[in-house]
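Novice: sequence plus predicted model, see below.
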Amino acid sequence: MSTPHTITATPFILFFLFLFTSLINANDEVSFTFQSFSLRNITLIGDSYLRNGVVGLTKALDVPTSTSGSVIYNHPITFYDPLTNTTSSFSTTFTFSITNLNPSSFGDGLAFFLSQTNTTTTATTNRLGLPNNHFLALEFDTRQDPNFNDPNENHLGFDIDTLNSVQTVNPILHHGIDLKSGNTITCWIDYKSDQNTLLVFLSYATSPKPFDPVLSLNIDLQQHLKEVMYVGFSASTQGSTELHQIHSWSFKTIGFVPARPKRLHPHNVSDNSVSTVTVGDVNGSSSIKNRHSKRLGISVSVAGPAFFFVLFVILGYFSVKKWRGVKRGKSFKNEFVACPREFAYKELKSATREFHPSRIIGHGSFGTVYKAFFISSGTIAAVKRSKHSHEGKTEFLSELSIIAGLRHKNLVQLQGWCVEKGELLLVYDFMPNGSLDKMLYKEHERGKLLNWPNRFNIAVGLASVLVYLHQECEKRVIHRDIKTGNILLDGNFNPSIDEIVSDADEEFNTDQSMCEIKID
């Protein structure tokens, strides 16, 4: 006797989940093309310059003067998605030239790089102008340096965190390309994360893309491609007159496509999924099919209206819930108008990867602090998510209005706020060097010990902001919790006191000319 046929929605569900995920991840894909350059979307660092739409990375200085420079795309690019644990593929094409004005002198060459920071070591001229660490680079090396095991003075090399290349190749031997010829050269770099392959193609600008790559690597870059990174070029010389120029550049990510559901091989089916019919039982087979058709029709006629009824109920529930939330939010917003900007909850949710644990950078009396990347503007901020319910707390709103009115270079500035989904979110400037206590006591392995000028600057900054809070602001604020954990440091080690929040059980009297509130 054959088993009844059943209709399963699993393949359809998997398909729509795959399609939905792909559409979401497509928002993180980046693509740009510079046929010629302008200062709109790039940052020049060190000795780099822009002339007639071409970026020069090094200058023509007299021997033995050294020069170093870099150019970076302004906006950070997403390469890794912690939610799906997937890494983006990427492809870039650029044209460059290396001209040696003095044949007897040799520069270092140039490099295309991906880095976690948007700064490079322009003060150091023997590293191709690359960052000190945490970078990926394709170097076009024109100087043989035994310190980095260079094979010759005309090679390509792929570098990870160091100039000791993972693999090198001489383009003259394989493709007849002299990096120092002064001719314009086109380079194509293709990384496919699903295949763990990195291919580099090279040709003179007058020739098409070659069929064979000049450099081919089987390498998994997932542990090196961080969530967001900066892309750019750098170059340096050591007492030479070598000029390095970037003429055009295009870049794109092909991102975060999760593994497709595996299709069953047509012959790989289980016994339970096949109806068996005896060879001679043709009539029986026909009657079984008729019964199955009737059952299927009845099932569809019953399940169809039931499905739409459930769908209608769910939509109605969420519509009412959303209407109530909007109504509460509007009453909240009417009182909370002093802040610089109102953020959309969707924007903050996206910037923090749906408040993913990997984005947590701290905890405080107010709540959890998340690192937020705003891809559209290329900015980074700190988002504080309240752990308390603030509905009806007019004292709290009054206090936040005071915070929004405080302006001092040594106070972490409040960028904006959001009240949606029953939550209160505050957005602040991001301090890349963290808190002072970690810098002094816990994280010496960072290799960024504070020198005495930094310490003096921190002390002066703290004294200045305390004078402002105690004596100079319109509503004086008494700080009662100065400690190293509440002092944050920016990229240049300038101190800032964290945002002002009140204790949950503390009284707040707006009739007083002085506010005793706690800064944490």
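Specialist: Structure's in. What do you need? Residues are numbered from 1 along each chain as shown.
Novice: use CA for all of it now, contacts and neighbours both
Specialist: Noted.
Novice: show me the helices in this structure, by range?
Specialist: For the chain, the helices defined by DSSP state H cover 10-26, 171-175, 282-335, 345-351, 394-405, 436-437, 452-467.
Novice: could I get those as a markdown table with distance to G69 and mean neighbour count?
Specialist: Compiled in a markdown table, these are given as follows (distance: least, Cα to Cα, whole Å; neighbours: other Cα atoms under 10 Å):
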| stretch | distance to G69 | mean neighbour count |
| --- | --- | --- |
| helix 10-26 | 33 | 13 |
| helix 171-175 | 24 | 14 |
| helix 282-335 | 48 | 13 |
| helix 345-351 | 31 | 17 |
| helix 394-405 | 40 | 18 |
| helix 436-437 | 31 | 18 |
| helix 452-467 | 26 | 15 |
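Novice: try it against this one:
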Amino acid sequence: MPAMIAPSPSPRSHLFFTIPLFFLLCISPVSASKNVRFDFRSFTFRNVTLLGDSYLRNDAVGLTRDLSVPASSSGTVIYNSPIAFFDPLTNSSASFWTRFTFSVTNVNSGASFGDGLTFFLSPDNLTLGSPGGYLGLVNSSQLTKNRFVAVEFDTRLDDLFRDPNDNHVGLDVDSLISVKTADPVARGIDLKSGKLINTWVVYRSDEKIVNVYMSYSSFRPENPILSVDIDLSSYFKEFMYVGFSASTEGSTELHTIQDWTFETSGFSNANAPPRQPHNVSDNMVIPLIPMGNSGNGSHKKLGLGLGIAGPAFFFVVLSVFGWVSVRRCKKLTGELKDFSPEFLKGPKEFQYVELKTATRGFHSSRIVGHGSFGTVYKAVFAPSGATFAVKRSKHTHEGRTEFLAELSIIACLRHKNLVQLQGWCAEKGELLLVYEFMPNGSLDKVLYQESVEGTTLLKWPQRYNIAMGIASVLSYLHQECEQQVIHRDIKTSNIMLDGNLNPRLGDFGLARLMDHDKSPVSTLTAGTMGYLAPEYLQYGKATEKTDVFSFGVVLLEVACGRRPIQKEQDSQKMVNLVDWVWSLHSEDKIIEAADKRLNGEFSEDEMKKLLLIGLSCANPSCDDRLSMRRVLQILNNEASLPALSKSKPSLTFSCSLPLSIDEIVSDCEKSARASPVYEITIKTES
């Protein structure tokens, strides 16, 4: 800040005026607005929120349904955190630029296209519009309800919104009637080509202009496809959300976002202090008053007073910082005290310093894995040599929530096929869980690791034992605990193997507790693509049946030695494991799905049993899936396999079930906002 020297007050008044002034300047920033930047080369559930029909697949976002039959669909993906676009204290607006790569393809060659996608800014993080020409951005019954600034990439001519053609780019402000449009085909860009299109949207607040650039290459062209002179500051709210939307109506058009970079600028310049006089440091707040031979005694006294005020000021700041830290610590301690006394007397409370020492300062060389909760380190305690696995929280609100979830759940569970919790630590802003160490790592690493001779390291008896162990622990979680535990992230990388290759289920960061007689909880869809049940992707409702579906995929992996979604070497086509095994079953060739690396060294009856159980558990119809208790009985030869359709049941969609957005997205907030969601019905071909 510039030096501030009062004209004539006394030294004492200087002293008492300066301390509170310094204090306020320190703890109250000139502006809360900050520039933001993120760069997603791949997408996860941690950085974006999915609404409507949008989904994650192969680290990319699909915005509309991937169906081979024409359908109506709309979906939205939104960056999780609000972004500052306007600073009321300085009356300044942000500039921004974004780069993203998208593609518009059609499942059926020669079929009709429509309707398109948008990049948008909105004050609402629940923006989801109607299918068709509404581009998933506005509601057909309330055209003026949603507020937004958007760039549309429209692939259908719609007279209602005065579209110039069926292949255009436009700037939309609170309406789908564009402020201005442009034809990308004139620049050699076909929106419906199916190719990856690199796009840049740039807004300069000082020049009041929006430019949109598009290219098939990674280099931004010199000239924009669309340029609009417009002042967006009047449309900017203090905080807004950014995202993408898309829609179809009677078409099989697919809209995919591959990567996304976004950045705002302008606030740091608006808040930067002006240049100081030459005798005042840019880093100083305390005014420098000449103390030379001026003969002015009051100046000397004032300098002395400020010399005393400076240390006092820093003492106040230090006290405030300490007070805030203590409050945070007490808050976490209070949350931990909510757990039962049995828990607090059970697992050991470790000291942060001993965990840091055992992991060599959480060195990268000690990393043994990553979970939904955070990073896992190998910890070796001297001098005993005892080895543990330490899970370190990500420093986010989500990480804290998942820490408490995992701590409260797994501390109360006891089963031989669970990774056993040994202790915990909550110090220095760190959230840490300590588990027994699994020397053989995760199942996926062992299952897909080949020996020198090209054979598998997991023999058939070990595989069957793994299937039995996971079935047993899931039966325990679903039916035998006081409260039912829904894991929500069953996959081979979350199944650990001990020294004898016995399975241990871990990573409860996404788990949820619920009473056995309660309805399933609606949550934001979480988990890993390839393992997610279709109804979970559709409605976001986690139940024991969604765990059963994931378990079925794991069984097929164990039996076949193939990943849930795998690229064929010859055709480079992505093949779904469940579809592949079911196609063999329909031809009475299911035994051919067995892992070739086993070289036929397995029990054919057991192999066939495991494959059929896997298909039964991964049935698209949740009502037709087995319970984990029944699975365990079949594996133990205490029950017989139910009849299984030769053909995989197909999915069709209808608009008969209205669900609110909040039922799909959040299990906390309730509101009256509603939007049609599509019901899954099952057709079985015998």
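Specialist: Looks like it came in fine. Just so it is clear, the model here is predicted, and its values are computed rather than measured.
Novice: and the TM-score between them?
Specialist: Here the TM-score for the pair of chains, by TM-score structural alignment, normalised by the length of structure 1, is 0.51; 309 aligned residues with a Cα RMSD of 4.5 Å.
Novice: closest to D194 of structure 1 out of the helices of structure 1?
Specialist: Judged by Cα to Cα, the one of the helices of structure 1 that comes nearest to D194 of structure 1 is helix 10-26, at 14.8 Å.
Novice: contacts for the closest one, please.
Specialist: With Cα atoms under 8 Å, 6 or more residues apart in numbering as the contact definition, helix 10-26 of structure 1 has outside contacts at 255-258, 260-261.
Novice: same question for stretch 181-189 of structure 2.
Specialist: 164, 167-171, 190-191, 214-216, 225-226.
Novice: so which of the helices of structure 1 is nearest G53 of structure 1?
Specialist: helix 171-175 (27.6 Å).
Novice: what residues are up against the residue nearest to the spatial centre of structure 1?
Specialist: Nearest to the geometric centre of structure 1 sits V228, at 2.3 Å (Cα atoms, centre = their mean). By Cα under 8 Å, 6+ apart, V228 of structure 1 lies in contact with 76-80, 116.
Novice: grab the nearest non-local neighbour of the equivalent of L156 of structure 1 over in structure 2.
Specialist: Matched to structure 2 by TM-score structural alignment, L156 of structure 1 sits across from V169. The shortest distance from V169 of structure 2 to any residue other than its chain neighbours is 4.8 Å, reached at F153 (Cα to Cα, 6 or more residues apart in numbering).
Novice: again, but for F85 of structure 2
Specialist: Per Cα to Cα, 6+ apart, closest to F85 of structure 2 is A94, 5.0 Å.
Novice: distance check, the residue nearest to the centre of structure 1 against I160 of structure 1.
Specialist: According to Cα to Cα, to the nearest Å, V228 of structure 1 and I160 of structure 1 sit 17 Å apart.
Novice: what does G107 of structure 1 give?
Specialist: Distance from G107 of structure 1 to I160 of structure 1, by Cα to Cα: 21 Å.
Novice: more neighbours, these two?
Specialist: G107 (30 against 18; other Cα atoms under 10 Å).
Novice: what sits against the more buried one?
Specialist: G107 of structure 1 is in contact with 100, 142-143, 236-242, counting by Cα under 8 Å, 6+ apart.
Novice: among those, who's most crowded?
Specialist: That'd be S236 among the contacts of G107 of structure 1, by other Cα under 10 Å, with 33 neighbours.
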